[in-house]
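Trainee: Generate coordinates for the sequence data below:
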Amino acid sequence: MKIAFHAPLKPVDHPVPSGDRLMALLLLSALEALGHQVSVISALRTYLKEPDAGRYADLVQQASAERAQIAKLWRDHRAPDLFFCYHPYYKSPDLLGPPLCREFGMAYVTAESSYSERRNIGAWADSQALVKKGLDLAAVNICFTGRDRQGLIDITPSTITAMLPPFLDQRLPISLVATPERGRLITAAMMRDGNKLESYLMLAAALEQLGDLDWRLDIVGDGPMRQTVEAAFAHFPANRVMFHGLKARDDLAAMMARASIFLWPGCREAYGLTYLEAQAAGIPVVAQNDGGVPEVVIADKTGLLTAPGDITAYATAIRSLLTDESRRTTLAKGAARFAREERSFEAATARLGNILETHVHKD
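Mentor: Sure thing, here's the model as predicted:
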């Protein structure tokens, strides 16, 4: 098929790395691997940090002009068979796809849509109304977590959904042989305010309870809250915690292969592709049973999951793997098998192909 692709939250060429940008790129690659002709139809970003009516009106006006240009292009040439929208939700509604699909009679598909009734505030209420219309219009809404899928069904029971669990980047060097160093811990995440910062602060608090053990933590990541994150770990003895900034994919994979445990609490994490990358490197994860984390870390098989917000439980889980090498090794093997086989790019591409073949009918 000829597919128009749009990511209203963060365009695929956005300069700031994130899980959203990576997943958009992975979906693009998977669609192309299936043999489809895919084009990114617009770089329009409709992100609304706050329910600002004036800002929303500006976005609607920009989208109207963008749609007019796209429609002219499609009238002069063949229109796509499918409009594929990644991650429309109340802060970044799809202002392009549904109107264009209705005008040109093409199929509409969303991936990682979400809806939250408690966000029906000001302009967000208007944007969510558009998200809901898109859900109803879509031939299928692809969900990455059971929680998101249930949220869509709760809003509109007739909504058509399909599951595509989060998956690995096909460019990830998973052929590296794991050479774990006892006591070497690693975490990797952007340093932003909100859930990311909360996770960093929780990690620092948990490690305070493990001062009697021999461990070293490598922190990979950067962002506007770096000074705050560094301050949270500043009281640890020298050489306990090392900050490495951002790392290229291959370099991070090599660092993970030398680590023994991946740590990231994941406060209200959507799912976290980094968890899969760590497991593919052959190391188990210690995280919280929060948000979409259980979709990418299988409790007691690929890692340990603790109750949300329980710092002592989190510290205890880390201690158990630092002091029980047999258990750590068993989880490491399970982690590598799960990530490399069940959540491989190839397996996900096949799942995506089946979803589209089932729900999108091209004449």
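
Trainee: make it CA atoms for all contacts and neighbour counts henceforth
Mentor: Fine.

Trainee: As a check, name the ranges of all strands in the protein.
Mentor: 2-6, 37-40, 82-86, 107-111, 140-143, 161-163, 184-188, 216-220, 241-243, 261-263, 285-288, 303-306 (DSSP state E).

Trainee: so which of these comes closest to T330?
Mentor: Closest to T330 of these, according to C-alpha to C-alpha: strand 303-306, at 9.6 Å.

Trainee: which residues are contacting that closest one?
Mentor: 284-289, 294, 297-299, 313-314, 317, 331-332, 335 (C-alpha atoms under 8 Å, 6 or more residues apart in numbering).

Trainee: Another for comparison:
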Amino acid sequence: MRIAFYAPLKSPDAPTPSGDRRMARLLMAALRAGGHDVFLASRLRSRDGQGDPALQARLARLGARFADKFVQRCESGIIAKPDLWFSYHLYYKAPDLIGPAVARRLGIPYVVAEASNAPKRADGPWAASHQRTLDALGQAALVIGFNSRDEPCVAPCLGPGGRYINVKPFLDGLPYLINPSAGSDLRAELGIASDEPLLLAVGMMRPGAKINSYRVLADALSRIPGDRRWALVIAGDGAGRPEVEASFAPHRRRVHLLGAVDAARLRFLYQAADILAWPSINEAYGMALLEAQASGLPVIAGDVGGVPDIVIDGATGLLSPEADAEAFARNLDRLLLDMDLARRLGVAGQEQANNSHSLESIAGQLDMALQALAC
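Mentor: I've put the predicted structure just below:
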């Protein structure tokens, strides 16, 4: 199939790294691995983070104009007509302003991956964008979810004949190679004692959920008995860095902020650490959690969103209620006191990632679901 791909929240070729950009790229790769001809249909970013109806109206007009041009180019033969439109990540702050119109006018299936429905936004400053998201879901022939907790709220929004399926978040390049010397190399680089358990946190430092996750992590570390040995390495940067630094000020001798790191450096950090610790405030599922498990790291995280679809509590990691610093601290302390358990969880997590979260396995599932639309 020739597939027009669009990500209204963040284009897969956007310059700033994020989990959304990563998943958009992975989806395009998975579709291509299934034998499909995938092209980026638009880079229009429809996000309104402030709840500005005037901005939403202006973006809607831009989307309508783009849809008109796209359809005209297809009908005139300037570009080959796609067999299917595929949009990634729809929600009230970033509705799809292009795909539904194009799919309807060209008579092709409209497919959505990762959508959310926020009924509380039916009134208020995002009401128009919320309704546009509902309209898109009502037109969708197929909605693909990566978070099993989304289905009860999203599936009822589908129209007659619409289908909802769950697939697991996934990674490319599995199985990951393991570097046995990474831990000693990083400890030597940062001046950390060889017998000190090494914690890792990975997250952008932007206001909102990410900063709140850092705050909960800092709070949890303050609740661990003072005689426990540990060091924390943080990979991430952003406008909220001063707040993060302030949160960890009581632990400054034990905390190493590395700033933004590239993919190779991040892979090295996963290989070097003993435990991935991330409270996961308002997390959809958490690509860093999956990457950590694929690298053999046990994960301590918050029981929120689709995180349990990746981290199996007691089997590949430990989960605590969202934003509960005391419970998070207990899980951290449990592994700090039992590093053999930490290693067992890490081995199990790596096995799960390799068996259930590879790009190749998901590519086959996506291909079967899309081929069914052509029948």
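
Trainee: OK, contacts around the aligned partner of L134 of the second structure in the first structure?
Mentor: In the first structure, the residue equivalent to L134 of the second structure is K132, according to TM-score structural alignment. Taking C-alpha under 8 Å, 6+ apart, we find K132 of the first structure in contact with Y115.

Trainee: switch the cut-off to 10 Å
Mentor: Counting by C-alpha atoms under 10 Å, 6 or more residues apart in numbering, K132 of the first structure touches P88, Y89, Y90, P93, S113, S114, Y115, A138, L152, I155, T156, T159.

Trainee: And these, which is closest to D214 of the first structure?
Mentor: For the contacts of K132 of the first structure, the nearest to D214 of the first structure is S114 (42.7 Å; C-alpha to C-alpha).

Trainee: What sits closest to whichever residue in the second structure pairs up with that closest one if chain neighbours are left out?
Mentor: The alignment partner of S114 of the first structure in the second structure, by TM-score structural alignment, is S116. Nearest in space to S116 of the second structure, with sequence neighbours left out and distances taken as C-alpha to C-alpha, 6 or more residues apart in numbering, is Y91 at 5.2 Å.

Trainee: what's the counterpart of P82 of the second structure in the first structure?
Mentor: P82 of the second structure maps onto P80 in the first structure, by TM-score structural alignment.

Trainee: can you tell me which residues contact the residue lying closest to that match once chain neighbours are set aside?
Mentor: Closest residue to P80 of the first structure apart from its sequence neighbours, by C-alpha to C-alpha, 6+ apart: K2 at 4.8 Å. Taking C-alpha under 10 Å, 6+ apart as the criterion, K2 of the first structure is in contact with G35, H36, Q37, V38, S39, R78, A79, P80, D81, L82, F83.

Trainee: thinking again about what came up before, now intersect the contacts of strand 303-306 of the first structure with the helices, please.
Mentor: Applying DSSP state H to these, the entries found in helices are A313, Y314, A317, L331, A332, A335.

Trainee: can those residues go into CSV with extra columns for neighbour count and distance to L217 of the first structure?
Mentor: Output for those, formatted as CSV (neighbours: other C-alpha atoms under 10 Å; distance: C-alpha to C-alpha, whole Å):
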residue, neighbour count, distance to L217 of the first structure
A313, 16, 19
Y314, 27, 16
A317, 19, 16
L331, 26, 19
A332, 27, 18
A335, 30, 20
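
Trainee: I'd like to know which of those residues is nearest to A30 of the first structure.
Mentor: A335 (23.0 Å).

Trainee: got the contact list for the counterpart of that closest one in the second structure?
Mentor: Using TM-score structural alignment as the criterion, A335 of the first structure maps onto G349 of the second structure. Applying C-alpha under 10 Å, 6+ apart to G349 of the second structure gives the contacts 289-290, 292-299, 310-312, 315-317, 343, 355.

Trainee: Which residue range of the second structure does stretch 295-307 of the first structure align onto?
Mentor: Residues 309-321 of the second structure are where stretch 295-307 of the first structure lands when matched by TM-score structural alignment.

Trainee: now the end-to-end length of the matching stretch.
Mentor: 15 Å (C-alpha to C-alpha, to the nearest Å).

Trainee: Can you list the buried residues in that stretch?
Mentor: Residues of stretch 309-321 of the second structure classed as buried: D309, I310, V311, I312, D313, A315, T316, G317, L318, L319, S320, P321 (neighbour count, 16 or more other C-alpha atoms under 10 Å).

Trainee: For the residues you listed, give me TSV that also has distance to A264 of the second structure.
Mentor: Below are those laid out as TSV (distance: C-alpha to C-alpha, whole Å):
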residue	distance to A264 of the second structure
D309	26
I310	22
V311	23
I312	27
D313	28
A315	28
T316	24
G317	24
L318	27
L319	28
S320	30
P321	32
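
Trainee: now, which of those sits nearest R21 of the second structure?
Mentor: Here the nearest of those to R21 of the second structure, counting by C-alpha to C-alpha, is I310; it sits at 19.0 Å.

Trainee: gap between that closest one and D219 of the second structure?
Mentor: For I310 of the second structure, the distance to D219 of the second structure - C-alpha to C-alpha - is 25 Å.

Trainee: What of K81 of the second structure?
Mentor: On the measure of C-alpha to C-alpha, K81 of the second structure and D219 of the second structure end up 54 Å apart.

Trainee: And F70 of the second structure, by the same measure?
Mentor: In this view, F70 of the second structure and D219 of the second structure are 51 Å apart by C-alpha to C-alpha.
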